[in-house]
Structure formats: structure tokens, C-alpha cells
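[1] Here you go, sequence then predicted model.
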Amino acid sequence: MSALPVSARLAWWGTAWLRGGVGPDDVLDAVHGDDVAHVVTSADGPSSLLLELAAARNRGADGAAAAFPAPGDPAGLRGPRELTSAAIEAGEVVLLPGAGLVPRRVGRAVEWTVLPAERRPPPDLGDADRQLRAAVLHAANALADLDAARWQPLVADELHDLRTGVPLHAPPGTPARCLDLAGRALHLEAVVELALGDDGGAVSASEAAARRALLEPLERAARHALTAACSPDGWPPPAAAAGHR
């Protein structure tokens, strides 16, 4: 569970609480992990994660979503600009009806800022999965042409195994398909980070640039996949989700 970004943990356990699957202590234990404190600030003054979830429930929410945007790719967001900019800087955000919670780590604590958020179209889980698989295959084949096994054998091996994923724990009601997709997305993000951090193995600047150009689409597909896996507004209905277990 600790491998999940904090926004993903709040999205999964917050959704489970909103749907009656876990208690408030379960949410706090899962989201806080080893952190010493989580504090929430909003335009109305100090708040808390449970208060924000309760307010969202009062507005009719039955789920909390997470998005993982990057510069030039505001994946899973529709604005407004203040929220999008803050979420891109943080690399993650939790979305509730009318509000976004942007985390910022301060030592072993996390500060959450509540900002207005526009409603966005739900991500397509199946499309995100297909795009991730296609990106892996393309990257693996292209890097083979660049002799990836020579400069970074681990990257070459990991890219060729589509089944590899980070082991994760999820609350009741999380579709098994989302658990699998999130694990693979996190694994591939780690592989890309490893590969992009080893330009020293390139024989030239142009070769390093070629590797980066090949791996950046994979990183983007992984972020989109993680966003879809953490967006209950795009999950299959419970009966369909149970059929994937």
C-alpha cells in the first residue's frame, strides 16, 4: 500500500468510506501510513480529510478520484487554472465534487490545500489499459533497436514482462482490474525513472535523447493508467467489477 501515492490512497479508501465499505479510522490509517500528520487548509479555514469527505457526501458524492498530471499533460483535470497549476506542480490531486485536494509533503507531514475544481469526464479504464500495453510494447521493441540490454539490462527485462506490477493492497469494493492496472502503472513509472536516470550509458547525446523520446510516452501512459485506476467515476458497475475478480 505504501507504494501508492498519497492521492491514490485517499481516492481508494475515501471511495470505500463514501460507499460504506470501511470506517473512518481505516481511511486515516491507510492515507497517513507512516506520516506524522496530515493537515488540510481551505478558503473556509482549517479542515480535515474526513470533514472534506463528509462534505462531499453531503453534496451527493459516492467516490473520490485521483489524477496525476504533468507539465504539458493535465491528465484527468478540467480546471480551473489555479487547481490545474497546483496539481501539476504537486504531480497529483484528489478530486471531489466541486473541490480538489492538492497534497504537498513537508518532511514527514502532508499539507492538503482545497481548491475549487470543475467536473471532468471520467477516464476510460479499458482505454487506459490498452494504451499502457501498447506503450510498453512500442517502448520495448524500440529500445531493443537501441540495444537497451547492453546499457541497462534491468530496464530491458522489465519492459518485456507485461504482467509485472507493484504489489498493492486495496479496500473492499476496489475492482481487481484497477488494482492490477495501478500496480503495473507504478512498476512502469519506476522503470522509466530508472532508465531516464542512466543517460550515462548512452554513447552519445543523440542516443540519450532518443531513449528519452521513447520512454516519455510510456511514462505518460502510466500516469494516465494510474489516474483511471483511481477514478471510481470511470469504474465498471459493481457486478461487472466482481466478474473480473
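    Thanks, I have it.
[2] When you work out contacts or count neighbours from here on, use the C-alpha atoms and nothing else.
    OK.
[3] show me where the protein has helices.
    In the chain, the helices defined using DSSP state H lie at 6-18, 24-32, 49-58, 81-90, 125-145, 148-151, 153-159, 176-196, 205-229, 238-243.
[4] Run a quick neighbour tally on the residue nearest to S42 when sequence neighbours are not counted.
    Distances taken as C-alpha to C-alpha, 6 or more residues apart in numbering put V114 closest to S42, at 4.8 Å, once the chain neighbours are dropped. For V114, the neighbour count with other C-alpha atoms under 10 Å is 24.
[5] okay, now the one to match up with it:
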Amino acid sequence: MHDDTSETLPAAARLAWWGTAWLRGQVVTDLLVDAVIGADATHTVADPFQGTDTLVGGLARLRAEGATSFGAAFPAEGDPVGLGGPATFNAAALEEGSAVVVAGADLGLVPQRTGAAVAWVLHPAARRQLPDVGEADRALRSALVESATLLADLDVARWNPEVADRLMNLRHRPALTAPDGVPPRCVDLAARALQALAITEVALEDDGGAVTAYEMTARREALVPLDRAGRRALVSACSPEVWPPA
């Protein structure tokens, strides 16, 4: 059931999918550990009050405290999507670019990476407002078309042929394997979200390709809506609170 997913899905998304499946008895512990850790050396759960535990030990404690699912957040400056506060949790999640909210336990986990090790630091976390899966799906499709059109107007093929190639080959998405319980629609949405985010990342890598400051600004403005839609789609796809019924 596990292939290259751990290399393509962010850690918060992996924990959301496999952690939720583990809580619901849909995957065994070994699969949980394999999928969440992926290519990393180790993952731990760090509680500021109770110290550091293994990944399984920390998640087991969260289960004992009432955890019912794990949902991902991928915030950016000005767009705290997937977060519900408090401010200290939001700030930590924003600094790292991701977090996991533990439904049923009023807690959140923020991944702090040191080399090949990840420590999931516990924080108090409030309930959050989330984009509906259908809404996020439609917004992503719309943003992709709009951004592709704007980038074509900016002659994307001239300054970054790789971005042009990616936009021409949108059917070639990352192949994600998900545990039982993740709706197929959400697996597909996550793959398209990752694709959109990869396009924005590649397109912004080298501003030297643009001839003028105006073009650099125009390129960024063309990509901001796609980045926002991609992150929101990934949050929906990795948040069991809004998954459609199986």
C-alpha cells in the first residue's frame, strides 16, 4: 500500500492520512510509521510539559486524550488556511509552513525539522474553519486555468521552458497511494494540489529569467492565486473533518 507517497506528500499530509487511518483501525502501526517517516531518519512527538516520545508513543497518548482524526494545515503569510488559533500555534505553523490539527483533543502538532529528524511539537489548538472539498476543487481548477493563461501572456516558454512543459502536461500528476478511508476524490485533489504547488515553486525559482521588474511582478501576481488555491486544496484533501461520506 506504500510507494513513493512519502516523497511527494508533505509530512503533515502523511500524518493526516495515515494517522487518521491508524486511529480508525484501518492501518497497522508498522504501516503508520513507514508512511509518516518516509525518507526521514526519525519522527518524534515533543510535549513541552511531558517531554519527547516516539512517534507511536506520542500518537497513542493523543488517542487516549480523545483524538478522533488528524487534519493538515498549510498556511502562508496572509492566508492561515487550516488554522483556528490560538495565536502562538498559528505563528509556529506559519513559520514552518505546515501543521496538523488533532480533532477531539484541542491540540495541534507543528513539525520542526533538524536534518533528517522531525519533531512534532505539541501546542493547544482551536477548532478551525475549512474549505469544502468541492469548493477547493473548483477553486483549484479555476486558478490553474487563470494562471496558465496569464503565464502564457507573459511568454512562460521563453523564461522557463520547464513551467511551460508542466502546464502542457497537467494529466501527468504524482501517483499517490493513500490508506483505506481516504476518499478517492481527495487523493486526486491532493495530487492536483501538489502539481499546482510544484508549478508555482518552479516558476518562482529564477527571477533572472524575467526581463523587467514589471514582468517579475506580473509573474508573481499570476502565481499567487494558484499557490493559494493549491494550499487550500491540499488542506481540504488532508482534513477528515470535511471529507465526503464514503
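    All right, it came through fine. These numbers come from a predicted model, not from an experiment.
[6] still on that earlier bit, check the helices of the first structure for me and report the most buried one.
    Burial of these is given as mean neighbour count (mean count of other C-alpha atoms under 10 Å); helix 6-18 ranks first at a mean of 26.
[7] Of all the helices of the first structure, which one comes closest to A109 of the first structure?
    helix 24-32 (8.7 Å; C-alpha to C-alpha).
[8] same for the closest one, what does it pack against?
    For helix 24-32 of the first structure, the packing partners by 3 or more C-alpha pairs under 8 Å, 6 or more residues apart in numbering; DSSP states H and E come out as helix 6-18.
[9] what range in the second structure matches the helix it packs on?
    Aligned by TM-score structural alignment, helix 6-18 of the first structure falls on residues 11-23 of the second structure.
[10] Average offset of that stretch relative to the first structure?
    Stretch 11-23 of the second structure, aligned to the first structure and superposed, deviates on average by 0.6 Å (mean C-alpha distance after the TM-score superposition for the first structure).
[11] Could you count how many residues lie near the corresponding residue of the first structure for A125 of the second structure?
    Correspondence of A125 of the second structure to the first structure, assessed by TM-score structural alignment: A117. Applying other C-alpha under 10 Å, we find 22 residues neighbouring A117 of the first structure.
[12] ok, now which ones touch A117 of the first structure?
    A117 of the first structure makes contacts with 78-80, 83, 95-100, as judged by C-alpha atoms under 8 Å, 6 or more residues apart in numbering.
[13] okay, those residues in JSON lines with distance to G243 of the first structure next?
    What follows is the contacts of A117 of the first structure, written out as JSON lines (distance: C-alpha to C-alpha, whole Å):
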{"residue": "R78", "distance to G243 of the first structure": "32"}
{"residue": "G79", "distance to G243 of the first structure": "35"}
{"residue": "P80", "distance to G243 of the first structure": "37"}
{"residue": "L83", "distance to G243 of the first structure": "36"}
{"residue": "L95", "distance to G243 of the first structure": "27"}
{"residue": "L96", "distance to G243 of the first structure": "27"}
{"residue": "P97", "distance to G243 of the first structure": "29"}
{"residue": "G98", "distance to G243 of the first structure": "32"}
{"residue": "A99", "distance to G243 of the first structure": "32"}
{"residue": "G100", "distance to G243 of the first structure": "32"}
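[14] Mind checking which of those are buried?
    79, 83, 95-97, 99-100 (16 or more other C-alpha atoms under 10 Å).
[15] Mind checking which of those land in strands?
    Among those, the ones falling in strands (DSSP state E) are 95-96, 99-100.
[16] Aligned to C230 of the first structure, what sits in the second structure?
    Aligned by TM-score structural alignment, C230 of the first structure pairs with C238 of the second structure.
[17] That should have said D29 of the first structure, apologies.
    In the second structure, the residue matched to D29 of the first structure (TM-score structural alignment) is D34.
[18] With R130 of the first structure instead?
    In the second structure, R130 of the first structure lines up with R138, judged by TM-score structural alignment.
[19] Ok, A61 of the first structure next?
    By TM-score structural alignment, A61 of the first structure lines up with A67.
[20] okay, now its match: neighbour count?
    Number of residues near A67 of the second structure (other C-alpha under 10 Å) recorded here: 20.
[21] my guess is it contacts G108, does it?
    No - A67 of the second structure is beyond contact range of G108, at 10.7 Å (criterion: C-alpha atoms under 8 Å).
[22] Understood, closing this out.
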